[in-house]
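Need the 3D shape of this:
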Amino acid sequence: MKIAVLGGTGLIGSQVVRLLTERGHEAAPLSPSNGVDLLTGDGLDDGLKGADVVVNLTNSPTFDDKSPDFFRTTMDAMVAAAERQGVGHAVILSIVGVDRVPGLDYYRAKVLQEDILKAGPVPWSIVRATQFFEFVPAVLSWTSDETTVRLPATPVQPLASADIAAEVATVSVGAPLNGYRNVAGPEVFTLDELGRIALEAGGDKRPVVLDPAAGMFAAVPGDALIARGDAHLATTTFREWLAARK
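Presented below is the predicted three-dimensional model:
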């Protein structure tokens, strides 16, 4: 099976390409580095020529009110090119609970991305994942200074990018779901608790102060980011992941 992976050189995309290749598929990473630009459409038809599946793992460079324009432009380009080239299955990566967080520009933009895919002519699958372990340091940096880290008590259910990549690869080679596959981590934390675990593992002595207004995740209502009963649960715990990185 030939699978075109847009964003195939990124954190998730590079792992998806490797997994698909190991399973005997022809996985082609597509990015501006090899002449495929989703924003302009340059190289897109050539990149999708002969592909059975297109997987879109690209992401907006910002999380603000510019993100809807990014997803509108890139998804319109991808869907149109996939139809022209006769691609039989389109897959994107989204976020568990994305439609339950209307207060965030980026989450509204991801809902727009999903809607464009669902309304298009190409059979589709959407993998919704919870937050990545790999992004925890960035989340902490948004609301920290030299002495303190401030975080809300937002419930999260994070997982390793390797577990997300494995799920995306599996969905990509299966029949189109014309629906969702949810994947989440094995444990639920409050964000401030997760921050304390991460800081302690890294030998960072700064205290984590509970601040309901701190950072992007302060806008998340209740347990909106927690997976519901139909989710596929990964097995790698946060502490196991931290230990493996030492």
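
When you work out contacts or count neighbours from here on, use the C-alpha atoms and nothing else.
OK.

can you give me the helices in the protein?
Chain-ordered helices for the chain, with DSSP state H as the definition, fall at 11-22, 44-48, 67-84, 105-119, 136-142, 161-172, 191-201, 238-245.

Which secondary structure elements does the first one sit against?
Going back to what we said before, that points to helix 11-22. In terms of contacts (3 or more Cα pairs under 8 Å, 6 or more residues apart in numbering; DSSP states H and E), helix 11-22 is packed against strand 2-6, strand 26-30, helix 161-172.

Who are the packing partners of the first one?
Applying 3+ Cα pairs under 8 Å, 6+ apart, we find strand 2-6 packed against helix 11-22, strand 26-30, strand 53-56.

how much does it deviate in direction from strand 26-30?
Between strand 2-6 and strand 26-30, the angle comes out at 20 degrees (axes from the mean of the first three to the mean of the last three Cα atoms, to 10 degrees).

Can you mark which positions in strand 2-6 are buried?
The neighbour-count criterion (16 or more other Cα atoms under 10 Å) identifies 2-6 as the buried residues of strand 2-6.

now do stretch 13-33
Judged by neighbour count (16+ other Cα under 10 Å), stretch 13-33 contains these buried residues: 13-20, 26-31.

thinking again about what came up before, columns distance to residue 77 on top of the helices and strands packed on strand 2-6, output as TSV?
As requested, these are exported to TSV (distance: least, Cα to Cα, whole Å):
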stretch	distance to residue 77
helix 11-22	19
strand 26-30	14
strand 53-56	11
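
of these, which approaches residue 201 most closely?
Distances from residue 201 to each of the helices and strands packed on strand 2-6 were compared using Cα to Cα; the shortest belongs to helix 11-22, at 22.3 Å.

residues near residue 184, how many?
29 (other Cα atoms under 10 Å).

ditto for residue 141
Applying other Cα under 10 Å, we find 12 other residues in the vicinity of residue 141.

Pull the contacting residues for it.
residue 149 (Cα atoms under 8 Å, 6 or more residues apart in numbering).

returning to what we had before: looking at the helices and strands packed on strand 2-6, spot the one closest to residue 164.
Each of the helices and strands packed on strand 2-6 was scored for nearness to residue 164 using Cα to Cα, and the closest is helix 11-22 (7.4 Å).

quick one more, to check against the first:
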Amino acid sequence: MSTAVRTARPVPSRRRLRRFVPPQHGAWAMLLLPYTVGVALVGPRWPHLPLLGAWLTGYLLSYYVFQAVKTRRPGRFADQLLAYGLVTAPLAAAVLIARPALLWYAPAYALLLAVNGWYAWRRRERALVNDLVSVVQSCLLVFVVATVAAAPLADVAPAFLALLLYLVGTVLYVKTMIRERGDAGYRRLSVGFHLLAAVLATWLHLLLTPVFLLLLARAVLLPARRLRPAQVGVIEIVCSLLVLAVVLVAL
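Next up, the predicted model:
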């Protein structure tokens, strides 16, 4: 067998898959937690299923849109934009046809996505404000899920606030563990916010207090330890599951 034949191997399927899956592992908890809480609180309805599909593929679509904006090379991501666009559009259309009231959320999401787009254009997508805007987008899904079920928004407002407190705190904490490791200002901001979050969570329901005190202890103690990103991620998965369980029981 010639050298040319031996070296002409097909691209591994794993490499092809990586082209369509963003390296943003922490985003999945932020995407799924508000959806799961919302559906559990208001009860499942059939439009929740295409909503989940549109939500996840819409995130993937937005990721590659912002990559195209950041690099100024949309052609580089044409395959991803086409694939996720073709999947997201009919799923979103199905949900909107079933629940036209969801259009009321369009201006808020358009504004928040515009902020993401601006940071992508400036190549500052890791900025704190940009991360916080993404958290707000995710937490608003609790209200979207309630609207799909025609449930009063007041019924899920406490859960929205609890998740917002948790996810904002997580953004600050993760920065102290990875990108802003050793930054005393970020660490003070993270600890201060977690302290405020524990107070507000106690106001929402006493059952939330132990979990948010645990999150506060995490923000105080762990930045002094040199944990690998994978270890930080595992800890956050556990914290997400704890917050999910307690929010569903308490709220």
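
Can you give me the TM-score here?
For these two chains in superposition, a TM-score of 0.32 is obtained (TM-score structural alignment, normalised by the length of the first structure); 131 aligned residues with a Cα RMSD of 6.0 Å.

Let's have the helices of the first structure in CSV, adding distance to residue 93 of the first structure.
Output for the helices of the first structure, formatted as CSV (distance: least, Cα to Cα, whole Å):
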stretch, distance to residue 93 of the first structure
helix 11-22, 10
helix 44-48, 18
helix 67-84, 12
helix 105-119, 9
helix 136-142, 19
helix 161-172, 8
helix 191-201, 22
helix 238-245, 21
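
So which of those helices is nearest residue 128 of the first structure?
Smallest distance to residue 128 of the first structure across those (Cα to Cα): 9.1 Å, for helix 161-172.

Tell me which two in the buried residues of stretch 13-33 of the first structure are the farthest apart.
Between any two of the buried residues of stretch 13-33 of the first structure, the greatest separation by Cα to Cα is 18.1 Å, found for 19 and 31.

what helices or strands is the helix or strand where residue 113 of the second structure lies leaning on?
Element membership of residue 113 of the second structure, judged by DSSP states H and E, is helix 106-121. Under the contact definition 3+ Cα pairs under 8 Å, 6+ apart, helix 106-121 of the second structure sits against helix 48-71, helix 128-148.

Adding mean neighbour count and distance to residue 97 of the second structure, write those out as a markdown table.
Formatted as a markdown table, the entries for these read as follows, by neighbours: other Cα atoms under 10 Å; distance: least, Cα to Cα, whole Å:
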| stretch | mean neighbour count | distance to residue 97 of the second structure |
| --- | --- | --- |
| helix 48-71 | 19 | 11 |
| helix 128-148 | 21 | 11 |
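
Ok, which of those helices comes nearest residue 37 of the second structure?
For these, distance to residue 37 of the second structure was read as Cα to Cα. The smallest value, 7.1 Å, belongs to helix 128-148.

a markdown table for the helices and strands packed on helix 11-22 of the first structure, including distance to residue 181 of the first structure?
Below are those laid out as a markdown table (distance: least, Cα to Cα, whole Å):
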| stretch | distance to residue 181 of the first structure |
| --- | --- |
| strand 2-6 | 18 |
| strand 26-30 | 21 |
| helix 161-172 | 8 |
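
what's the closest of those to residue 238 of the first structure?
Among these, the nearest to residue 238 of the first structure by Cα to Cα is helix 161-172 (11.5 Å).

Okay, angle between that closest one and strand 2-6 too, please.
130 degrees.

List the buried residues in helix 161-172 of the first structure.
161-169, 171-172.

Packing partners of that helix?
For helix 161-172 of the first structure, the helices and strands in contact under the criterion 3+ Cα pairs under 8 Å, 6+ apart are helix 11-22, strand 89-95, strand 124-129.

okay, the angle between it and helix 11-22?
In terms of direction (the same axes, to 10 degrees), helix 161-172 of the first structure departs from helix 11-22 by 60 degrees.

quick check: angle from helix 161-172 of the first structure to strand 89-95?
Between the axis of helix 161-172 of the first structure and that of strand 89-95 there is an angle of 150 degrees, by the same axes, to 10 degrees.

How many neighbouring residues does residue 243 of the second structure have?
Residues within reach of residue 243 of the second structure, counting by other Cα under 10 Å, total 21.

So for it, what's the nearest residue that isn't a sequence neighbour?
Take residue 243 of the second structure and drop its neighbours on the chain: the residue closest to it by Cα to Cα, 6 or more residues apart in numbering is residue 211, 6.8 Å away.

Isn't that neighbour up against residue 242?
Yes: distance between residue 211 of the second structure and residue 242: 7.1 Å, which falls inside the contact criterion (Cα atoms under 8 Å).

ok, the two, which is more surrounded?
Neighbours were tallied for residue 211 of the second structure and for residue 242 using other Cα under 10 Å; the higher tally belongs to residue 211 (19 against 14).

sorry, back to before: what's the helix or strand where the residue nearest to residue 243 of the second structure lies in contact with?
Assignment of secondary structure by DSSP H and E places residue 211 of the second structure within helix 209-221. The contact list for helix 209-221 of the second structure, computed with Cα under 8 Å, 6+ apart, reads 166, 173, 187, 190-191, 194-195, 197-199, 201-202, 239, 242-243, 246.

So which elements touch the helix or strand following it?
Later in the chain than helix 209-221 of the second structure, the nearest helix or strand by DSSP H and E is helix 229-250. Here helix 229-250 of the second structure touches helix 27-42, helix 157-177, helix 209-221, going by 3+ Cα pairs under 8 Å, 6+ apart.

so can I have a markdown table of these showing distance to residue 78 of the second structure?
Putting those into a markdown table (distance: least, Cα to Cα, whole Å) gives the following:
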| stretch | distance to residue 78 of the second structure |
| --- | --- |
| helix 27-42 | 22 |
| helix 157-177 | 30 |
| helix 209-221 | 40 |
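
Pick the most buried one from these.
Stretch with highest mean neighbour count among those: helix 157-177 (a mean of 22; mean count of other Cα atoms under 10 Å).

about what we covered before: which one of the helices and strands packed on strand 2-6 of the first structure lies nearest to residue 84 of the first structure?
Shortest distance between residue 84 of the first structure and those, using Cα to Cα, is found for strand 53-56: 12.6 Å.
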